[in-house]
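Peer 1: predicted model and sequence below, questions to follow.
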Amino acid sequence: MLKQQLQFKLSQKLSPQQIQLMKLIQLPTQAFEQRIKQELEENPALEGGKEETENDYDSDLDNTTDDFNEQDSINTDDINVDEYLSDDEIPDYRTQANNYSADDEEKNVPYAAGTSFTQYLIDQLNTYRLSDEERDIAEFLVGSVDDSGYIRRSLSDIMDDLAFTQNIYTSEEKIEYVLKLVHQLDPAGVGARNLQECLSIQLHRKEKTLDAELAINIIDNAFEQFTKKHYDKLIQKFDVSEIQLKDAISEIEHLNPKPGGSYSGNNRIVEHIVPDFAIKIIDGELELTLNGRNAPELHVSREYHNMLKTYKDTNDKSGSQKDAVIFIKQKLDAAKWFIEAIKQRQQTLFITMSAIMHYQKDYFLSGDERNLRPMILKDIADEIHMDVSTVSRVANSKYVDTPYGTKLIKEFFSESMKNDQGEDVSTREIKKILETVIEEEDKRKPLTDETLAAILKDKGYPIARRTVAKYREQLDVPVARLRKKM
């Protein structure tokens, strides 16, 4: 049975310009600079730098463009726009070549090129005398090494892949033999299939001292007891003193659990953080500044404005000139909107960060994280009368330079809970106290979560053991058993 129903629905839709503005607000300083560069390249009616003359140009532009709001009002007569284009002022974008020739200005910081980790390993293979089959297997194994230096696949999977993708039919025994050769490559431990094998490879390469021999024995024959830090069982198993065990463990702690990380990390481009704001303490008061790179000098092209005005004043107009003037008007409108959007972005960023700074005034004056007030996105949104999503865009991607280091703004936000006196305190404050208690504990007898909960309760923060466990995990602190040291 079919039914017809009339339903009224009120919904809010963002215009394309509003969406673009939200995207601009979300961009951090470096990405924002790239966005401006892109807009300057795409819109010839937008120019960077300061204008040489300041007069009633902007108001003239508004009046001129308003006359062209209705495209149908433009008459089409025979006239050539080229008559009022300046031949001696060809825009830069018209003379730039789309290649890497000498007329391109390189503004990016050059990075030194380096050999990839895989190629570094293959270069070492070239020093070994291998059969064709062994070399093919070795290169396949090297290609399977991840950024940490491990081959995290079983020999059977590798054997199947060799058959299906390389047309190499071999046995697991042959692959195991070639893998032993890969284990001889540098850095030591590369090609290991798990942490135990990685540490064992490194230890077997070290000078055979008593400490190293005991360390090898521990890793090869008692790895589970070692990872669980059952030191008493290790002392009993190997019949050694506590000092001897401590020295052997020291040998193990100096090994590299990720042999590939040190090499591959050297070839990655380092991302430098550019603070979007700066907070300084001057005469006991906080002063907020917005990074000047967020306030570029942009203006609408006078040449494009003159084109439009000249067309308006011309009696003879053609159809082709109508299309040209519509194009000019669209570029001028886009340029004006982009300049206005940047101003809105600056204002939004400054207002939002100013509200955060004053909300967390005690922290910014002292640098003590225990002075951070509970603060959620809605607190700031209500204060500046903006949407929560706008505050989120500012907080999630922006950094502020403070007297205590460069901080990600979202780090100042935290939930609240009540202490034993009924006051709202920040969970960041509790985490900081928890972190301090763990740092000061006796590592021979680390504190359990229950004990930590009791200590926090004595300090005025009555929280459950499971909450302590959650905060400890968020701080990336292992359980008590794994914090144990000799």
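Peer 2: Sure, I can see it.

Peer 1: going by C-alpha atoms from here, please, whenever you check contacts or count neighbours.
Peer 2: OK.

Peer 1: so how far is the helix or strand hosting S250 off the chain centroid?
Peer 2: Using DSSP states H and E, S250 sits in helix 242-253. A distance of 38 Å separates the centroid of the chain from that of helix 242-253, by C-alpha atoms, centre = their mean, to the nearest Å.

Peer 1: before we go on, here's another structure to hold up against the first:
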Amino acid sequence: MLKQTLSQKQQQGFTAMQIQQIKLLELPALELEERIQKELEVNPALEEGLPDDEGRDDSERLDDETMPDGDADILLGDYRNEDDIPDYKLREWQDRNSRREEIPFSAGAPSINDRLVEQLKYLPLTERQQQLAPYIIGNIDEDGYLHRGTEELLDDLAFRAGIDADAAEVEEVIGLVQSLDPPGICARDLRECLMLQLQRLPDTSARTTAMYILSRQYDDFLNKRFDRIREEAALSDAEMKEVFDLIMQLNPKPANGWGDDAEAAMIRVHPDFIVERLGEDLLVSLTAGGDVQPLRVNPAYREMLEDYRSSAKNRSRERRETLLFVRQKVEQARWFIDGIRQRREAMQRTMEAIVRMQEDYFRSGELSDLRPMGMKDVADMTGYDVSTISRVSSSKYVQTDFGVFPLKYFFSDATTNDQGEEVSTRMVKQLLAEIIETEDKAAPLTDTDLTEALAEKGYQLARRTVAKYREQLGYPVARMRREVV
């Protein structure tokens, strides 16, 4: 029975270690640095430094056999009631239950909502409006729109904020918020967003016509029925072009661009790998963030465990609790060190395999040299599971002589040209994008036309495949790509 219990507990520990290794593997360089610093702060048995005793910290495990007879089963969850649980364990459980994982934000970078609230102090608001305005602003989405209806806002104000307001009050405050910067903010839909921006522009004939088209011919505008718009608004070709050029200058997502500094701080890319040419060789290395500082178990904590083994007869309750705490912290430290080591090995082997498979590309930087490659191909070369390759590739970047790329950039499916050669679908997509960018904007190519254009260049694809690639590239259908020229 005891052996079965120990086996179950060892399996639980192994599973916990595996989970930790998986989480470490998923972290990009900067987040890994933060994770290591956090672990150093919470675990006194872990410290920076080269392992001593010929690498003992990396290889020695704390199996239950290191505990004296009679103490092997004194592990977590073995206390009969809360009074028997050591104080340190109660505190650890309380910390764990109260811990919340927060999304990291760039410190000191105000959001669009913060900036709108800051502008409220420049408006002559009544006390009542000062209560309602922040709530309206709080419902604006990341693009700058207010998609909640007046009745929904009234219900939320009543039930969540305890404010009994009427529709007229809410509409008035929405109008006040719409007067803030950036223009178009707090619009309920695209038409209102564009109209709000036009209202702030100088009074010209083009602006007047644009407002007429948006208010009276909005459906024709959305569907680019230029002939109907030209006929109803009685516009010449030159006037038509002037009006649409004006509308195209407006921002359909008014909140975009108002957090550039904050967004840049949030999404700044820090490469995890560097691939560089040294003569005829390609050298793969982890960056400073990926190749972390050496870690080891604090020698003082290891000595305490050795002292435990040498003084098995002196086992008071207090001493047993203290040494159980030490044992747990040392084991956690060794798990963490082993997880970091395995992460480094998996990262290096995976990147080296990618470079071997994409060697031509890393030498030339030409997209035509990017060969089809799937995660299974890399998994077969490294001996890892596909899920491991996926975790290594997620949110990781590599610095090359041709720029910084996400690892997933190098993975793509294969298609065959008319010569029977397999080429990367990324190459086909680039060619498709070039065709669309150079098409006649007054008569854009349909998906059938695009399919024929690709066939002329040696790529026989089904029309639905071309349509899928077009959508993945972010291009709308031909009718919606039409422009006034």
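Peer 2: Here it is on my side, so go on. From a predicted model like this one, the values you see are computed outputs, not experimental measurements.

Peer 1: what's the TM-score here?
Peer 2: The TM-score (TM-score structural alignment, normalised by the length of the second structure) is 0.80; 439 aligned residues with a C-alpha RMSD of 3.3 Å.

Peer 1: and the helix holding S250 of the first structure, which stretch of the second structure?
Peer 2: On the basis of TM-score structural alignment, helix 242-253 of the first structure is assigned to residues 237-248 in the second structure.

Peer 1: ok, stretch 444-460 of the first structure next?
Peer 2: The aligned range for stretch 444-460 of the first structure in the second structure is 442-458, by TM-score structural alignment.

Peer 1: got the end-to-end distance for the matching stretch?
Peer 2: Terminal residues of stretch 442-458 of the second structure are spaced 26 Å apart (C-alpha to C-alpha, to the nearest Å).

Peer 1: can you check stretch 465-480 of the second structure too?
Peer 2: Using C-alpha to C-alpha, the end-to-end distance of stretch 465-480 of the second structure comes to 19 Å.

Peer 1: how about it: buried residues?
Peer 2: Using 16 or more other C-alpha atoms under 10 Å as the test for burial, stretch 465-480 of the second structure gives V466, A467, Y469, R470, A478, R479.

Peer 1: would you confirm that Q124 of the first structure contacts H183?
Peer 2: No: Q124 of the first structure is not in contact with H183 according to C-alpha atoms under 8 Å; the separation is 11.5 Å.

Peer 1: okay, those two: which has more neighbours?
Peer 2: More crowded of Q124 of the first structure and H183, by other C-alpha atoms under 10 Å: H183, with 18 against 13.

Peer 1: map the more buried one onto the second structure.
Peer 2: Alignment of H183 of the first structure against the second structure is given by TM-score structural alignment, with Q178 as its counterpart.

Peer 1: and K407 of the first structure, by the same measure?
Peer 2: Match for K407 of the first structure (TM-score structural alignment): F405.

Peer 1: before we move on, what about L288 of the first structure?
Peer 2: That one, L288 of the first structure, aligns with V284 by TM-score structural alignment.

Peer 1: can I assume its match sits in a strand?
Peer 2: Yes: counting by DSSP: H, G, I helix; E, B strand; the rest coil, V284 of the second structure falls inside a strand.

Peer 1: can you pull the contacts of the closest residue to it other than its chain neighbours?
Peer 2: Residue nearest to V284 of the second structure in three dimensions, not counting chain neighbours: V275, with 4.7 Å by C-alpha to C-alpha, 6 or more residues apart in numbering. V275 of the second structure is in contact with L282, L283, V284, S285, F362, V398, Q399, T400, D401, counting by C-alpha atoms under 8 Å, 6 or more residues apart in numbering.
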